[in-house]
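Trainee: dropping the sequence and predicted coords here.
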Amino acid sequence: MKITLDELQTLIAVVDTGSITAASAQLAQTVSATSRSLSRLEEKLETTLLRRTTRRLHLTEEGSEFLLQARSIIHSVDQAEEQMAARRNRPAGRLRVDAATPFMLHVIVPLLDGFSTRYPEVQLELNSNEGVTDLLEKRTDVAFRIGTLKDSTLHARPVGVSRLRILASPSYLERYGSPSKPSELAQHRLLGFTQPESLNDWPLHDAQGNVVHIEPSTASSSGETLSQMALAGMGIVCLSDFMTHEHRRSGALIELFADTKLDVRQPINAVYYRNTALAARIVCFVDYVIAALKNKPFR
């Protein structure tokens, strides 16, 4: 029979991406090569693993059972490679990293070149999600989360903290004026989040001493989108320093209520499952991020 690892990886890639075309891109090969590899595997097994329609692929019952074995085999090979690399003090293997888009763009991406130079045998796979993702479901090794953690099954390593600030562009302030007290925010265009609602609690106290909760004029699930809107003069926003410190330094965004705002700092953690055998590649990546961010201005 002589099934190859490439054929197993092809099956896994097709299932995970949902199409032969997407799997081909992930595997860096042609669509025809991916299709042939899948067909060879089915011929060797003398069974149909996937039913193909014009819109999607469906695993057969035999395909579902075989996929579990295929994943187990690939995982075992990855572990064996990693153990040998660890003996040489050279972390290796695929590392799947998840973070919200702003943190990925402003914090993680600038560090990747240096990390890859130091650890060339670690293959990074980056995914961005605005909400909290299931690490097991998304097959994620380590995720960076901002704010208070709620999942007690996760192990967390503190990466840093980032202050919240209320900001607007010079063009917005020139056009609409600058609010001098929290009650005046109601007369302004406010940019906020669709969810969770807690992100629309701004670091200010109202006249009664309560934390100010804003009703956004325009809302988005993405902090990066809100940042770009604020830069375009579309309203006042409350965002974390890790994604705005360069804009504040250049004067593209101006801080409001600097003397009266509350000192609210969001914790940033690297998280992974407690029952995960902590791979060398996870340790080296988290250590690298923590060391690189040690003296960042948003800490």
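Mentor: Ah, there it is. Numbering: from 1, shown residues only.

Trainee: all contacts plus neighbour counts: C-alpha atoms, from now on.
Mentor: Fine.

Trainee: how about the helices in the stretch 51-200 of the chain?
Mentor: 61-87, 101-103, 109-118, 170-176 (DSSP state H, counting those that start in this stretch).

Trainee: tell me which of these sits most buried.
Mentor: helix 101-103 (a mean of 20; mean count of other C-alpha atoms under 10 Å).

Trainee: from the chain's centroid, how far away is that one?
Mentor: Helix 101-103 sits 7 Å away from the centroid of its parent chain (C-alpha atoms, centre = their mean, to the nearest Å).

Trainee: and the helices of the stretch 51-200 of the chain: which comes nearest Phe144?
Mentor: helix 101-103 (8.1 Å; C-alpha to C-alpha).

Trainee: for comparison:
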Amino acid sequence: MKARSDELQVFVSVIESGSISAAAEQVGQTPSAISRTLSRLEAKLETTLINRTTRRMDLTEEGKFFLEKAKQILAQMDELEERLSLRQQVPSGRLRINAASPFMLHAVVPYVAEFRRLYPDILLELNSNDLIIDLLEQSTDVAIRIGTLADSTLHARSLGSSPLNILASPAYLKQHGTPATVEALASHALLGFTQTESLNHWPLRHAEGDRLQIQPAMSASSGETLRQLALAGEGIVCLSHFMTHEDIRLGRLVVVLPEANSGHRQPIHAVYYRNSQLALRIQCFLDFIQKKLAGYAA
């Protein structure tokens, strides 16, 4: 059996206070309990630490050696607890974030400078992956996921939602015309996703419901690739507002069929392993990003 920290504390208290009774008062135990702890400690170490008589206590050579090391261990534990306490008060440490490339590029990267000014002791590590990853395998603290979450053992926190817009570049619309009805989309080049079939259901009201399944003329696995294709005038696309709001504001992309949009929004979640207490650095990041998303969620 190994010595425990409370046994080390009792041993040091006995030596520093000069008697078992004084140590008992110091640590809030009875003298008999202190005596039993010392005996148990000596039995574990298989050596005598203190020569005890009715009048005095003397440390053995082994006891002198053990006292020095015990003090060092207890001091290190105190320092560790203090450092952990400070980390709970001041966000610090490495924070590994994983998100799909569009979210990373448009909803995280633009605000990194501000976040670092607010939390200079947090070391950001940003990783992009358009597929769902294993957080443990990828050493990730937080992953941002867009869309409906599948059942998971991970804890999820909602960061809000983002509208979906049907978009095209002014150059495309000038060359091919602006569709006036949902049905008119059939004669246009539509840009869609190669994966996740639900992403090719556009939020448009039509005769058969409020979601339109499209057949893409060109497909890509990444929303950022589709955005670039739309900017290049290659077709009409359906993308989330969080990654296109600046394009719309600057006129690089134009909203198509706004009156037919059924208003579907993509949920945005942060997922992480369940912990009894979420690390402060993670809380700070999630609060920060949630506020930024709220700023252009409409």
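Mentor: Yep, it's here. The model shown is predicted, which means the values in this text are computed figures rather than measured ones.

Trainee: about what we covered before: would you mind giving the helices of the stretch 51-200 of the first structure as JSON lines with distance to Lys294 of the first structure added?
Mentor: Formatted as JSON lines, the helices of the stretch 51-200 of the first structure follow (distance: least, C-alpha to C-alpha, whole Å):
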{"stretch": "helix 61-87", "distance to Lys294 of the first structure": "26"}
{"stretch": "helix 101-103", "distance to Lys294 of the first structure": "16"}
{"stretch": "helix 109-118", "distance to Lys294 of the first structure": "13"}
{"stretch": "helix 170-176", "distance to Lys294 of the first structure": "31"}
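
Trainee: of the ones you listed, which approaches Val264 of the first structure most closely?
Mentor: helix 101-103 (17.9 Å).

Trainee: mean shift between that closest one and the second structure?
Mentor: When the second structure is superposed, helix 101-103 of the first structure averages 0.7 Å from its matched positions, counting by mean C-alpha distance after the TM-score superposition for the first structure.

Trainee: what comes into contact with that helix?
Mentor: By C-alpha atoms under 8 Å, 6 or more residues apart in numbering, the surrounding residues in contact with helix 101-103 of the first structure are 128-130, 222-224, 242-243.

Trainee: can you rerun that using 6 Å?
Mentor: Here helix 101-103 of the first structure makes contact (C-alpha atoms under 6 Å, 6 or more residues apart in numbering) with 128, 224.

Trainee: could you do stretch 23-32 of the first structure as well?
Mentor: Under the contact criterion C-alpha under 6 Å, 6+ apart, stretch 23-32 of the first structure has outside partners 13-14, 17, 21, 34.

Trainee: surely Ala100 of the first structure meets Val132?
Mentor: No. Using C-alpha atoms under 6 Å as the test, Ala100 of the first structure is too far from Val132 to be in contact (8.7 Å).

Trainee: report the two of the contacts of stretch 23-32 of the first structure separated the most.
Mentor: Maximum distance among the contacts of stretch 23-32 of the first structure (C-alpha to C-alpha): 12.7 Å, for Thr17 and Thr34.

Trainee: rewinding a little: Throw the contacts of stretch 23-32 of the first structure into JSON lines and include secondary structure and neighbour count, thanks.
Mentor: Below are the contacts of stretch 23-32 of the first structure laid out as JSON lines (DSSP: H, G, I helix; E, B strand; the rest coil; neighbours: other C-alpha atoms under 10 Å):
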{"residue": "Ala13", "secondary structure": "helix", "neighbour count": "20"}
{"residue": "Val14", "secondary structure": "helix", "neighbour count": "22"}
{"residue": "Thr17", "secondary structure": "helix", "neighbour count": "14"}
{"residue": "Thr21", "secondary structure": "helix", "neighbour count": "17"}
{"residue": "Thr34", "secondary structure": "helix", "neighbour count": "24"}
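
Trainee: just these now: which is nearest Ala85 of the first structure?
Mentor: Of all the contacts of stretch 23-32 of the first structure, Ala13 has the smallest distance to Ala85 of the first structure: 24.4 Å, by C-alpha to C-alpha.

Trainee: give me the element the nearest residue to the closest one once chain neighbours are set aside is part of.
Mentor: Using C-alpha to C-alpha, 6 or more residues apart in numbering and skipping residues adjacent in sequence, the residue nearest Ala13 of the first structure is Ala23, 5.1 Å away. Assigned by DSSP states H and E, Ala23 of the first structure falls within helix 20-27.

Trainee: longest strand in the second structure, by residue count?
Mentor: Longest strand of the second structure, by residue count under DSSP state E: strand 155-168.

Trainee: pull out the buried residues from that one.
Mentor: Within strand 155-168 of the second structure, the residues scored as buried using 16 or more other C-alpha atoms under 10 Å are 156, 159-168.

Trainee: that older thread, distance from the chain centre to the helix holding Ala23 of the first structure, please.
Mentor: Once both centres are worked out by C-alpha atoms, centre = their mean, helix 20-27 of the first structure turns out to sit 21 Å from its chain's centre.

Trainee: could you pull out the strands for the stretch 101-250 of the first structure?
Mentor: Along the stretch 101-250 of the first structure, the segments classed as strands by DSSP state E, counting those that start in this stretch run 122-128, 142-146, 154-168, 190-193, 201-205, 211-213, 218-220, 236-240.

Trainee: could I get these as TSV with distance to Leu38 of the first structure?
Mentor: Converted to TSV, those look like this (distance: least, C-alpha to C-alpha, whole Å):
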stretch	distance to Leu38 of the first structure
strand 122-128	23
strand 142-146	30
strand 154-168	36
strand 190-193	44
strand 201-205	51
strand 211-213	54
strand 218-220	41
strand 236-240	46
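
Trainee: let me know which of those strands is the nearest to Glu255 of the first structure.
Mentor: Nearest to Glu255 of the first structure, of all the strands of the stretch 101-250 of the first structure, is strand 154-168, at 4.6 Å by C-alpha to C-alpha.

Trainee: whereabouts in the second structure does the closest one align?
Mentor: Mapping strand 154-168 of the first structure onto the second structure (TM-score structural alignment) gives residues 154-168.

Trainee: so how many other residues sit close to the residue nearest to Ala13 of the first structure?
Mentor: When neighbours are defined as other C-alpha atoms under 10 Å, Ala23 of the first structure has 24 of them.
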